[in-house]
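Student: take a look and give me a structure for this.
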Amino acid sequence: MSDVYSGFDLQFIAGKWQKGNSNKLIQNINPYTQQEILQIPGASQADIDSVYQGALTAWQSWSRSSVEERKTCCTRLAEVVEQRREEIISWLVKEAGGTRLKARGEVTAVLGIIAEAATYPERIVNTQLKALEPNQQSWVYRQSLGVIAVISPWNYPFYLSMRSVITAIATGNTVVLKPSSDTPITGGLLLGKLLEEAGVPAGVMNVVVGSSSEIGDYFVEHDIPKLVSFTGSTKVGKHIGALAVGGRCIKRVALELGGNAPLVILDDADLDQAVDIAVMGRFLNQGQICMSTNRLIVDASIYDQFVEKLKIKVENLKVGDPSLEDTLVGPIINEQQIKSIHALIEQGKQDGARLIISGETQNNVIPPHVFIDVDPDTSLARNESFGPILPVIKAKDEAHAAILANASEYGLSSGVCTRDHERGIRFALGIDAGMTHINDITVMDHPNAPFGGEKNSGLGRFNGGWLLDEFTRTHWITIQEVPKQYPI
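Tutor: Okay, here's the model as predicted:
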């Protein structure tokens, strides 16, 4: 392994590290210490033209690469990530504000998605269909799409970027990655370094960092990319979808958007287990996860007992410096998010919810806030907080809990706690969401399982064969072996 990576103030375009041509600087800040990490000269629209052209040129050869070449790419990348595990974890703590617990889990998840991607080259197979006409062969060929544009968020930057990047590359596509300006290194430039070290050919992997106001729309509307993979807010996702479909060149989109995950505690649940599930599912990464438990729905018969246990558990959480091993709740990513969370807390008070746990914000760290007796029609229940706020809602019974669980514009993840597994499955199947976990946290993502949501939580599915379908195209080809006689 070479020395610790450096040169993160440059763009990665067609295999070369070069200065961005925008006059705008991207200021990279440690969210806990508020110290500047570095400044990055942003990419310009001219840089976007260059990077897409370079990726398209690289695709001409990479699309014809062998199964072994693509598998070797994945294998080498996994080796590099494993060798640099501690270096990556340190960056995730410093730049993304993730605790060491979260950062370790994120690197492990990346290794899992790389291992899954390594299986894709052999899973891209051509299929012969039954021919419906005499003397004819009918085939469906599966091919790479071309250049894939990836826009990734700041909350799980390393994993949520790699999830699309390595899948695209393993399926014969080339990639242009635009990470969040809050996490340009862990969400983008670090991946460029890793794939470069793994020996990926020049132009197959590209990273541009820039201001969304300058290059955001242009990045999506550009003629070259065939698919735009976006993970982020529903508001931005709708805008990207409109640009991708409504522009001069219609593009495919893969959109993984916001959530308002309910965790339902039924009357037969193990309360101690349910409390552990609720606390980890809400406060991991300060609640800055699309799958984070955004609402607790508790059966009235166990409500008071559950709330008392929940209060004790949350009061004992370690809050503060994300670099310490036992910290669960670290800093919020930026000032804009802090203002949004503070506003939601104040609105919750005004709406009459009882605040039983709170604390003052220090060093971007907002301590856990727990509201009980929350009205399901108020902002605390309906909005995605993306922060350490836990609203608790009382359900009259199981039927009422199901109604409350579905009372949202979102439908990403969900959970239910019950000792009766069959009851849990029946309840889960009644939730209008892409994922439901029984007796476990709502935050879960397996590389071989379909990840995605319903309603305003997005389009398409990540992982496994589902993402393989998204990132390739089918091409029907027939061969007429004996000339036909046409009625002309």
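
Student: please make it C-alpha for all contacts and neighbour counts, starting now.
Tutor: Will do.

Student: quick one: the nearest residue to residue 274 once chain neighbours are set aside from residue 267, how far?
Tutor: Using Cα to Cα, 6 or more residues apart in numbering and skipping the chain neighbours, the partner closest in space to residue 274 is residue 417 (6.3 Å). Using Cα to Cα, to the nearest Å, one obtains 9 Å as the distance from residue 417 to residue 267.

Student: following up with a second sequence; could you model it the same way so I can compare the two?
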Amino acid sequence: MGTTSLPVIDNCSGMYIDGQWRSQSEAESIEITNPATGERLTQTPACTAADVDEAFAAVKRAQKEWAETPPRDRADVIREAISVLEEKKSEVRELLSVESGSAAVKTEAEFETAINHMEVAADHSRNKRGLISASKTYPGKENRIQRVPVGVVGVIAPWNFPLALALRAVAPALALGNGVVLKPAEETPLSGGLLLAQIFDETDLPDGLLNVVPGYGDEAGEAVVANPAASVVSFTGSTAVGRHVAKVTAERLAEPALELGGNNPYIVLDDADLSRAVDAAIFGSFMHQGQACISINRHLVHESIYDEYTDRLTARARQLKVGDPLDEDTIIGPVINEHQRDKLVSLVEATVEEGATIETGGNHDDLYVEPTVLSDVTNEMQAACTEHFGPIAPVIPFETDEEAIQLANDTEYGLSAAVQSSTLSRAERVAQELESGMVHINDQPFNGDPYVPFGGVKNSGIGRYNGDAIYRKFTKSKWTSIQRDPREYPF
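Tutor: As a prediction, the model looks like this:
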């Protein structure tokens, strides 16, 4: 295998602790390869628990002074980081392609989303910081309620949208006066971690406030979750790991912020505009090879339009170009690794054995999994009841709106959902019955807005990201009272 050379990679070396780039402390390292070609990119340290503890010690030393820094000055640092990131746009997009297999349409969307998260974070300095009011209980007392930083935020970022999903936690945490220890996914330690260190290293952010510790989940990740300095632990990933994060943080009375798995239904009612519905479905199923917690996992389609919808979806899926993500015309790049590929292949095979029909796809070449449409699917089949996280579109028929709602809710998850109908009142009624943290009418479930609360119900997580929701998550209320007039006590 050869080695790819990118300036944005070459400048990222070691781990980043207390404002310093450091070489790995032990022999173990993480080899990073391009999933599209198998070409070696570089290697990063696999940080130990001792490295993580050192990062937390550094952030504790730096955070108090940062919390006392005027919000406007903290916002200026975030805006500096925005400028640095924008200057590196072409390199960053290329890095996302070669490290995470992201096609051009995805790298552009992820880059702009990352910028938007940072802009929202900078705007937090304008938020109302507290409330002063006369007490209604105690005469002559003044109450002051303010929001103060939680202190230190541990962030464990995922591999599918590494830059945007790391920054949606890191940027507001810093803007609100906290320090951060970031552990990127071992699949994407560059774009999800060390790149952020490089960006903020070029700003006026004081040393120690952002520490990046690449490593494996069972050691570095565990050390982030368990460290007593982390007042909040932000985790995006699987529900199984999320449960563990919630348990460990709860035991030490810290707070988790969890965005977990999804099995997102896409309901197409019998009066839907089919062209519009299929357009949305293609994007919602196949953006970034379906590797998103909010992508369509199940297409629930009224039986009267089922055949036509399936035919149109199949025809469109066949037209999607599969290839190297650095090719601007590519839509479907590689999945992240062999484990993910093998899981997808197994799910398709199991679903066919259960009685489903492959309308298109079903094959793979190395890590390239073809866009796959499955018909004759029921809600209990493997590709439907499992969060497949790949370019698979199971299509399930239903007879009534009530059945569609029942099928949609028949899952342990409740992250995102969508309803297509030409009758708005009908779509709204269906949407109200869906057990989901987010529902989109006449669109698909693959949606995010940095200004709007983002999160799920049931086994899809705890808490919300974005906007005012993340402002509240990364700050805590503090009540200070002033007794202006002498107070009479009962003894």
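
Student: residue 453 of structure 1 touches residue 413, doesn't it?
Tutor: Yes. Here residue 453 of structure 1 reaches residue 413: they are 7.1 Å apart, a contact under Cα atoms under 8 Å.

Student: neighbours of the residue of structure 2 sitting at the aligned position of residue 417 of structure 1, how many?
Tutor: Superposed on structure 2 with TM-score structural alignment, residue 417 of structure 1 falls opposite residue 420. Residues contacting residue 420 of structure 2 under the criterion other Cα atoms under 10 Å number 27.

Student: now residue 439 of structure 2
Tutor: 25.

Student: state the helix or strand in which it lies.
Tutor: strand 438-441 (DSSP states H and E).

Student: once aligned to structure 1, how far is the very next helix or strand once past that strand on average?
Tutor: Note on strand 438-441 of structure 2: by DSSP H and E, the next helix or strand toward the C-terminus is strand 457-458. Once fitted to structure 1, strand 457-458 of structure 2 is off its aligned match by 0.4 Å on average (mean Cα distance after the TM-score superposition for structure 1).

Student: can you list contacts of strand 457-458 of structure 2?
Tutor: 412-415, 435-437 (Cα atoms under 8 Å, 6 or more residues apart in numbering).

Student: can you check stretch 463-475 of structure 1 too?
Tutor: With Cα under 8 Å, 6+ apart, stretch 463-475 of structure 1 has contacts from 113, 116, 120, 140-145, 163, 167-168, 171, 227, 254, 446-451, 460-461.

Student: span of stretch 94-108 of structure 2 from start to end?
Tutor: 10 Å.

Student: aligned to residue 173 of structure 2, what sits in structure 1?
Tutor: Match for residue 173 of structure 2 (TM-score structural alignment): residue 168.

Student: which helices and strands sit right next to whichever strand or helix holds its match?
Tutor: For residue 168 of structure 1, the element it lies in under DSSP H and E is helix 157-170. Other elements packing on helix 157-170 of structure 1 under the criterion 3 or more Cα pairs under 8 Å, 6 or more residues apart in numbering; DSSP states H and E are helix 67-83, helix 100-117, helix 120-123, strand 147-151, strand 174-178.

Student: now the first one: how far from the chain's centre is it?
Tutor: Read that as helix 67-83 of structure 1. Chain-centre distance of helix 67-83 of structure 1: 22 Å, with Cα atoms, centre = their mean, to the nearest Å.

Student: which parts of it are buried?
Tutor: Within helix 67-83 of structure 1, the residues that count as buried by 16 or more other Cα atoms under 10 Å are 67, 70-78, 80-81.

Student: how close does it sit to structure 2?
Tutor: Averaged out, helix 67-83 of structure 1 is 1.3 Å away (mean Cα distance after the TM-score superposition for structure 1).

Student: next SSE after that helix?
Tutor: helix 85-96.

Student: got it, and the third one?
Tutor: Later in the chain than helix 120-123 of structure 1, the nearest helix or strand by DSSP H and E is strand 127-129.

Student: going on from that following strand, what's the next piece of helix or strand?
Tutor: Following strand 127-129 of structure 1 in sequence, per DSSP H and E, is strand 136-144.

Student: the helix holding residue 168 of structure 1 against structure 2, how far on average?
Tutor: Mean for helix 157-170 of structure 1 is 0.3 Å (mean Cα distance after the TM-score superposition for structure 1).

Student: pull the residues that contact that helix.
Tutor: By Cα under 8 Å, 6+ apart, the list of residues contacting helix 157-170 of structure 1 reads 70-71, 73-74, 92, 96, 106-107, 109-110, 113-114, 117-118, 120-121, 148, 150-153, 174-175, 177, 179-180, 183, 186-188, 191, 204-205, 229, 231, 462-463, 467-468, 471.

Student: now do that helix: distance to the chain's middle.
Tutor: 10 Å.

Student: one more: stretch 53-72 of structure 1?
Tutor: Averaged over its C-alpha atoms, stretch 53-72 of structure 1 has a centre that lies 25 Å from its chain's centre (Cα atoms, centre = their mean).

Student: so where is that stretch in structure 2?
Tutor: By TM-score structural alignment, stretch 53-72 of structure 1 lines up with residues 57-76 in structure 2.

Student: picking that back up, export the buried residues of helix 67-83 of structure 1 to JSON lines and tack on distance to residue 425 of structure 1?
Tutor: Shown next, in JSON lines, are the buried residues of helix 67-83 of structure 1 (distance: Cα to Cα, whole Å):
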{"residue": "67", "distance to residue 425 of structure 1": "40"}
{"residue": "70", "distance to residue 425 of structure 1": "39"}
{"residue": "71", "distance to residue 425 of structure 1": "37"}
{"residue": "72", "distance to residue 425 of structure 1": "40"}
{"residue": "73", "distance to residue 425 of structure 1": "40"}
{"residue": "74", "distance to residue 425 of structure 1": "36"}
{"residue": "75", "distance to residue 425 of structure 1": "37"}
{"residue": "76", "distance to residue 425 of structure 1": "40"}
{"residue": "77", "distance to residue 425 of structure 1": "38"}
{"residue": "78", "distance to residue 425 of structure 1": "36"}
{"residue": "80", "distance to residue 425 of structure 1": "40"}
{"residue": "81", "distance to residue 425 of structure 1": "37"}
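
Student: residue 284 of structure 1: which of the residues you listed is nearest?
Tutor: residue 81 (23.1 Å; Cα to Cα).
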